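Asker: sequence isn't available, so here's the structure alone:
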């Protein structure tokens, strides 16, 4: 690709130089998937007792670093396997469009993992060393998502893996390090968040479906097709909101949690944004709305728990 063509692609994607290059590498729109579970898990603990702010901060930073490192591994290994090029949409583009050395991206990813590991030691010292076992497994799956001989991202199991590790497990750890115990109600409440985290990946795979199929991937979006994937995304949203209502009616969540339904607007925008679209660039807004659904739902859920602490509704 010529320099002029490369600049045209960067302009169409609204990509800028300088600091923005490194910011894009982090794929910031995905980082809320790291913030939301930590916030929700910590607020679940706050309902029952006071929380340790420093443990919350350490867990939050470690989670964000692991997510960012996973994104970098994705960028590196997709480039190595020849899946990304200058026209690829939805990637950081630091290697194929900005000329950052692949080795630099890999080194940054490993550095982020190392810092997350150091934070993990502090968390374990303040809670339990069982957290280290779960944390190491989570980091391993973060690497195996696009690394290793059989990347999870190339299979139909990407969404469930992302939802489990970036949703349920992070919520459970965030709660456990505050309370030093874990109950089934925490696991149940984590399910809608896990669904919305998995939906972010599904939306990404819907956008990349054609190119992924050409490169031999077997994602859910490829198996379901474009229309089938949109229907599945709709079903996931319905299940998440139905579970939330069931948890409120059964007392697992407070009545304040009804405010989470304010996020339905974003879910609807995400679903509508995919309909009738075929080009990856056309589906970028739908991707954004899917990530925003997770952000708004998770933030409102955590806020509802915090409100229950100070303004109980029964």
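Answerer: In hand now; what should we look at? In this text the structure is predicted, and so the values were computed from the model without any measurement.
Asker: C-alpha from now on. contacts and neighbour counts both.
Answerer: Fine.
Asker: and for stretch 249-263, what's in contact with it?
Answerer: For stretch 249-263, contacts defined as C-alpha atoms under 8 Å, 6 or more residues apart in numbering pick out 185, 189, 241, 244-245, 247-248, 293, 296-298, 300-301, 304-305, 307-308, 313-314.
Asker: can you report how many residues lie near residue 82?
Answerer: Residues lying near residue 82 (other C-alpha atoms under 10 Å) number 10.
Asker: and here's the other structure:
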């Protein structure tokens, strides 16, 4: 019985939820700086976002397997557990559980809409549509080089602004600007994955941004966007959008340099996981800087 629970747990890719937790925490922390803070609403927003993320992971894997993209030969299945590829979970059960999680996320979203306002509904519907059609028909936009754009928008502006709105019942231009660097880094997780999988994905007949750019230009884009994310933090500090506390994020810069050197030498099999590790360090430092700003100004 424990093995079944473990398979479901791993299939949801729980290690990726840190990115969702960080995006929601950034929006919530910015809202706390601007006024009173409601913990129950913040936790509901976080729970809804994580349920939506888990549902998206499951439905993504389901259609990747059905469409022949994820196989036992895929690099993803070589370095991380992939219960669906390994035949440890029935495909149809994965699809149904994914839809169930989408429904649970939607129910929380409806409650937050009633309490906080219609903007929550709009953001939630966009997120729901993005998650449902990532690899599923009719859009299947992951297969037409739009995955990185979607990830940037979801984990950047939409998730951060959504968490902010739940607290303040208004949107914030500052939250928008603050969301951009972290959104870029989350998108780089997918770009790293797709650079590694260029040959495999090409054989499977799908088009990713990495395939359109090619290996060399894809790596240069990865490098440039990572530098841009850190430059964005510097701009936020110098323009007064955030206080100088945000510069503690540069404590993670040596990790970024190490990762870029690795990627230039040879794209590692766990390139996406290594990028996610950097994202976590960057994002946690961002959240810490916002907490400090809220406490001491």
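Answerer: Yep, that arrived. What you see is a predicted model, and the numbers here were worked out from it, not measured in a lab.
Asker: helices of structure 1, start to end?
Answerer: For structure 1, the helices defined by DSSP state H cover 3-12, 19-25, 32-48, 53-80, 102-126, 130-144, 158-163, 170-179, 184-207, 209-214, 220-249, 264-274, 284-310.
Asker: show me what contacts the counterpart of residue 212 of structure 1 in structure 2?
Answerer: Aligned by TM-score structural alignment, residue 212 of structure 1 pairs with residue 201 of structure 2. Each residue near residue 201 of structure 2 by C-alpha under 8 Å, 6+ apart is listed here: 69, 194, 207, 208.
Asker: just to revisit the earlier point, hmm, which of the contacts of stretch 249-263 of structure 1 are the buried ones?
Answerer: Neighbour-count burial (16 or more other C-alpha atoms under 10 Å) applied to the contacts of stretch 249-263 of structure 1 gives 189, 241, 244-245, 247-248, 293, 296-298, 300-301, 304-305, 307-308.
Asker: so which pair among these is furthest apart in space?
Answerer: Taking C-alpha to C-alpha as the measure, those reach their widest spread between 293 and 308, a distance of 22.3 Å.
Asker: re the thing from before, and the match of residue 212 of structure 1, how close does it get to residue 149 of structure 2?
Answerer: According to C-alpha to C-alpha, to the nearest Å, residue 201 of structure 2 stands 18 Å off from residue 149 of structure 2.
Asker: same check, this time on residue 21 of structure 2
Answerer: Residue 21 of structure 2 is 20 Å from residue 149 of structure 2, where distance means C-alpha to C-alpha.
Asker: map residue 240 of structure 2 onto structure 1.
Answerer: When structure 1 is aligned by TM-score structural alignment, the residue opposite residue 240 of structure 2 is residue 251.
Asker: next, the contact list for residue 241 of structure 1, please.
Answerer: Each residue near residue 241 of structure 1 by C-alpha under 8 Å, 6+ apart is listed here: 192, 261.
Asker: if we use 10 Å, what do you get?
Answerer: Under the criterion of C-alpha atoms under 10 Å, 6 or more residues apart in numbering, the contact list for residue 241 of structure 1 reads 192, 247, 258, 260, 261, 263, 264, 297.
Asker: need the residues you listed in a markdown table with distance to residue 133 of structure 1, can you?
Answerer: Written out in a markdown table, the entries for the contacts of residue 241 of structure 1 read as follows (distance: C-alpha to C-alpha, whole Å):
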| residue | distance to residue 133 of structure 1 |
| --- | --- |
| 192 | 25 |
| 247 | 30 |
| 258 | 35 |
| 260 | 33 |
| 261 | 35 |
| 263 | 34 |
| 264 | 36 |
| 297 | 29 |
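Asker: now, of those residues, which are buried?
Answerer: Applying the neighbour count, that is 16+ other C-alpha under 10 Å, the buried entries in the contacts of residue 241 of structure 1 are 192, 247, 258, 260, 263, 264, 297.
Asker: just give me the closest of these to residue 232 of structure 1.
Answerer: Checking those against residue 232 of structure 1 by C-alpha to C-alpha gives residue 192 as the nearest, at 14.9 Å.
Asker: aligned counterpart of the closest one in structure 2, please.
Answerer: For residue 192 of structure 1, the equivalent position in structure 2 is taken to be residue 181, counting by TM-score structural alignment.
Asker: again, but for residue 127 of structure 1
Answerer: Aligned by TM-score structural alignment, residue 127 of structure 1 pairs with residue 116 of structure 2.
Asker: ok, its match touching residue 108?
Answerer: No. Counting by C-alpha atoms under 10 Å, no contact exists between residue 116 of structure 2 and residue 108, whose distance comes to 11.8 Å.
Asker: the more surrounded of residue 21 and residue 149 of structure 2?
Answerer: Neighbour tally, residue 21 of structure 2 and residue 149, criterion other C-alpha under 10 Å: the higher count belongs to residue 21, 20 against 15.
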